[in-house]
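S.K.: sequence first, then the predicted structure, then my questions.
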Amino acid sequence: MPAKLKSVYICSSCGFESPKWNGKCPSCGEWNTFEEDIIEEVPKKSSLKAAPSAASGADCSDKIRTLSQIDTDEEIRYSTGAGELDRVLGGGLVKGSLVLLGGEPGIGKSTLLLQICSYLGAEHSILYVSGEESVRQVKLRADRLGVTTPNLYLLSMTDAESICSTIMSSRPEIVIIDSIQTMNIRSITSASGSITQVRECTNLFMHLAKDMEIPIFLVGHVNKDGAIAGPKVMEHIVDTVLFFEGDRHQSYRLLRAVKNRFGSTNEIGVFEMLDSGLEQVENPSLMFLSGRPTGVSGSCVGCVMEGTRPILAEVQALVTKSSYSAPRRTSTGFDFSRLAIIIAVLEKRAGLFYGTLDIYVNIVGGFRLDEPAADLPAALALYSSLMDMPINEKLVSFGEIGLGGEIRSVSNIAQRISEAQRLGFEKCIIPKMSLRQIDPKKYNIGIIAVSNIRQAFDYLKKEHNKD
């Protein structure tokens, strides 16, 4: 008797299954995440057969090993040739790892992976499987990017099981699947890109990567909310989840690690999209500070840490009279809730008034500041714009602002000051509590230690009156 078809609804956020559509997922609470999926009902086996017992599995006690028996001396990482990508991966591509690279269409995912093939192909064989383009289209893109390695093999196919069989027989050293949403398993009746297909194909590639110790890149699309399309469980299956970020109207791209079993998730890689492909930006601070205006109020440079890398970015603020009964508050690249807290602290602890004024805060270059150390430069930019008082372009600041108006210490003080000094800054406002972490005499930069925001504002007033 043929198997019956059954319609179920699966939450794309958490994978919860329901026999009917729901507006809100009862498991994770997300709205409008249920998608219909068609599955086959497996015929029920005879109840006379005994149920599997705990002892019905195979005995694998001979595979058990102690920590001392596991050899880790051999090299397990491949250098991709892109230092920014290696930094985000934690030092290189790990053997047997499954890496998911997500991002908006046209952001540069396929371009990046095809470019690293030029370096990896010098010593390793690479199989590039494209489910969206023909091999001729991939060849045209490779010619445009200057990729001519003889160890790059192309395959245009969407059958996941056939791809796995091909990999097992040809045994390439590195595999790229572009993209996971186009892959399908014939025994599953759902369409390509459905939750079931994406989950099962990812699971299939994961077992292949672990069994053969082949690193596999998976390219993933994103949905309208910016998250990787497919079930959330797919991100738990893979070893590393990378996100390509950036405004499509700007040339700069940021590569972040959302999950990484082999390294830190705080590192970022910076690239610039050119006609010849993606170029690495080894000094992001110069990129974010290029074209800074001089003698203009509402601009302050801050220093944040992205993993082990200090990055200087410009914080711009515009405070102006509002034309509406309710003033506008807008932030780009800066947490909006954090901005509201800083404004409240400035009004309560510093005696400033922003109640009837529009406030716009922007981080130049499409960068996003998530670290609390960006509080102080944001506050100084807001004060500078309100008073129409330009800040010295050779001044940098960092520090966390508490609800009492105090400036709290942050980590990696020495690295931040050294980066500011290297880029030619002459003044640095830091939390007073951070002085115990450094020796100011070792730096050729003026260090101004403040304990609250009033002291920081008084210093700006003094410097402005001096000029």
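M.R.: Happy to help now that I have it.

S.K.: going forward, measure contacts and count neighbours with C-alpha atoms only.
M.R.: OK.

S.K.: tell me who's in contact with residue 177.
M.R.: 128, 129, 130, 131, 216, 217, 218, 219 (C-alpha atoms under 8 Å, 6 or more residues apart in numbering).

S.K.: what about the first one, how many residues nearby?
M.R.: Just to be clear, that refers to residue 128. Look at residue 128: counted by other C-alpha atoms under 10 Å, it has 24 neighbours.

S.K.: cool, and the fifth one?
M.R.: For residue 216, the neighbour count with other C-alpha under 10 Å is 28.

S.K.: that one contacts residue 99, doesn't it?
M.R.: Yes. With contact defined as C-alpha atoms under 8 Å, residue 216 reaches residue 99; the gap is 6.2 Å.

S.K.: shared neighbours, these two?
M.R.: Overlap of the contact sets of residue 216 and residue 99 (by C-alpha under 8 Å, 6+ apart) is empty.

S.K.: re the thing from before, among the contacts of residue 177, who's most crowded?
M.R.: Most surrounded of these: other C-alpha under 10 Å gives residue 216, at 28 neighbours.

S.K.: put this beside the first:
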Amino acid sequence: MAKSTTQFVCTECGWNGAKWFGRCPNCGEWGTIEEFHEARPSRGASKTTSSTSGASLHINVHDYVHSTSDVTVQHIQRIHTGFEEYDRVLGGGIVPGSVILMAGEPGIGKSTLLLETAGNVADEQSRKDPQATVLYISGEESLAQIQMRARRIGAQNDSLLMASTTDLDTVVSLISQEKPVLAVVDSAQTINSTRVDGIPGGSTQVREVATALIDVAKAQDIPLLLVGHVTKDGSIAGPRTLEHLVDVVCQFEGDSQTALRLLRSVKNRFGPTDEVGCFDMSGEGIEEVKDPSGLFISDSDESPVGTCVSFTVDGHRSLPIEIQTLVTNSVLPAPRRATNGVDTNRLAMLVAVLYRHAGINLLARDLYVSTIAGGAAKEPACDLAIASALASAVSDKPIARTTAAIGEISLTGQIRPVPRMNHRIREAARLGFTTILVPRARHGMTYENADGVELVQVSSVLDAMRALGLNKSDRR
């Protein structure tokens, strides 16, 4: 019989060790450490391995080793997901035999995205080959639940096969027998193996499940989409080796209060890791947003007081972000600072800089700062827009809708340049902005000329407020 050793695993974060704790040393949760036995390889297996290790093995090196310039190596044909946004994040599509881990918070839309992707691939591949199939295996939902979801999002297809099981051997057998063009397993934490001890979702079980699924995907050259749960701090549950074993790690994120969803690649062996895909979550499923520029700015033609637009870079994209502020007289001993999409500490710094270097006093005011549609204005490039919006609100003077502000504000009141400035300017020009406040060009720095766009170069926050006509109200 195989020997086993007693170990302890945290059901919340996947930590494991040889000693029991009432509180997990990793995540700090109480009562989550449970005992399990991790099976070791049998003694017979060890003898078999050692008896063959000394034997000389003759192989044909040319069957395994190829030059990087060898034209006989087959060109890889990627599989399109049916979403241009998804394909771009993956580097052009799904590579055959690759294992892609999709992580995200509960209810964010991981299963919906992958089921809709499975339906899109089944539609495309069945037109090329009527015998081609796509296999969707769920350990969380029954067949009736999967079919109801597929009907709701329009992912029904005769070539899309569905199964509901939590047994690893059954999952591997289904993939091996059906040989689909794409397999989806939802999720790694619900599948368990009878070959090793441990609770489903524990470190040992997740490692065994991932290893078995990766082996069958590589051996059969079948791409696999694997769903992974996350812990409270947003990291992927289970052992850290799970992320090392797979080829691609994607994070599906967004605010549950809004319909906007962002897909990022944290690890990608077949493409870049700085791309981001935008999706819109609705009752009918998930739709891609090919041009998300209009999501983060209001569609009003008026110029309301207390608003200013900046441009933030996310991956290869430059996205507009509208800052909205409200400034009121405070009746509290400590004025209120409420933010949404803006870092509170950054706001406190900008308020101090405006007071010290631009003569705009907001210290005794209640400040409310927010972005639109769940956008995040936490990049330093948004500093100038936040400060301009605050100055607009306190002076009751609007900033023109065709004016944008891009730049980082230092503690000395200087406007500092930010990366990829020309990329931001081109996107602003494309969206119809005619005036852009930018940091003064330094030695060796040049700005591209965009048709119909006036670049107002400012060196300090006081210069920026003067350029906008916002420096004559509420001075010290």
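M.R.: Thanks, I have it. The structure presented is a predicted model; accordingly, all values stated were derived computationally and were not measured.

S.K.: TM between them?
M.R.: Once the chains are laid over each other, their TM-score by TM-score structural alignment, normalised by the length of structure 1 reads 0.86; 459 aligned residues with a C-alpha RMSD of 3.3 Å.

S.K.: among the contacts of residue 177 of structure 1, which ones are in strands?
M.R.: Using DSSP state E, the subset of the contacts of residue 177 of structure 1 located in strands is 128, 129, 130, 216, 217, 218, 219.

S.K.: map the fifth one onto structure 2.
M.R.: In structure 2, residue 217 of structure 1 lines up with residue 225, judged by TM-score structural alignment.

S.K.: quick one: buried residues of stretch 199-215 of structure 2?
M.R.: For stretch 199-215 of structure 2, burial by neighbour count (16 or more other C-alpha atoms under 10 Å) applies to 199-210, 212-214.

S.K.: what range does that stretch cover in structure 1?
M.R.: Using TM-score structural alignment, stretch 199-215 of structure 2 pairs with 191-207 in structure 1.

S.K.: from the chain's centre, how far out does that stretch sit?
M.R.: Its chain's C-alpha centre and that of stretch 191-207 of structure 1 lie 23 Å apart, by C-alpha atoms, centre = their mean, to the nearest Å.

S.K.: and the two most separated of the ones in strands among the contacts of residue 177 of structure 1?
M.R.: The distance between the two most remote of these (C-alpha to C-alpha) is 13.2 Å, for 130 and 216.

S.K.: could I get the full set of strands for the stretch 201-350 of structure 2?
M.R.: Per DSSP state E, counting those that start in this stretch, the stretch 201-350 of structure 2 carries strands over the ranges 224-228, 248-253, 260-268, 276-282, 285-288, 307-314, 317-329, 337-340.

S.K.: average separation of the second one from the aligned part of structure 1, please.
M.R.: Relative to structure 1, and after both are superposed, strand 248-253 of structure 2 has an average distance of 2.1 Å to its aligned residues, where the measure is mean C-alpha distance after the TM-score superposition for structure 1.

S.K.: so that strand matches what in structure 1?
M.R.: Aligning strand 248-253 of structure 2 against structure 1 (TM-score structural alignment) gives residues 240-245.

S.K.: aligned to residue 360 of structure 1, what sits in structure 2?
M.R.: Residue 360 of structure 1 maps onto residue 368 in structure 2, with residues paired by TM-score structural alignment.

S.K.: would you confirm that its match contacts residue 323?
M.R.: No. The criterion here is C-alpha under 8 Å, and residue 368 of structure 2 misses it with residue 323 at 10.5 Å.

S.K.: okay, these two: which has more neighbours?
M.R.: Ranked by neighbour count (other C-alpha under 10 Å), residue 368 of structure 2 and residue 323 place residue 323 first, with 29 against 17.

S.K.: OK, contacts around the residue mapped onto that one from structure 1?
M.R.: Matched by TM-score structural alignment, residue 323 of structure 2 corresponds to residue 315 in structure 1. By C-alpha under 8 Å, 6+ apart, residue 315 of structure 1 lies in contact with 299, 300, 301, 302, 361, 362, 363, 364, 377, 378, 381.
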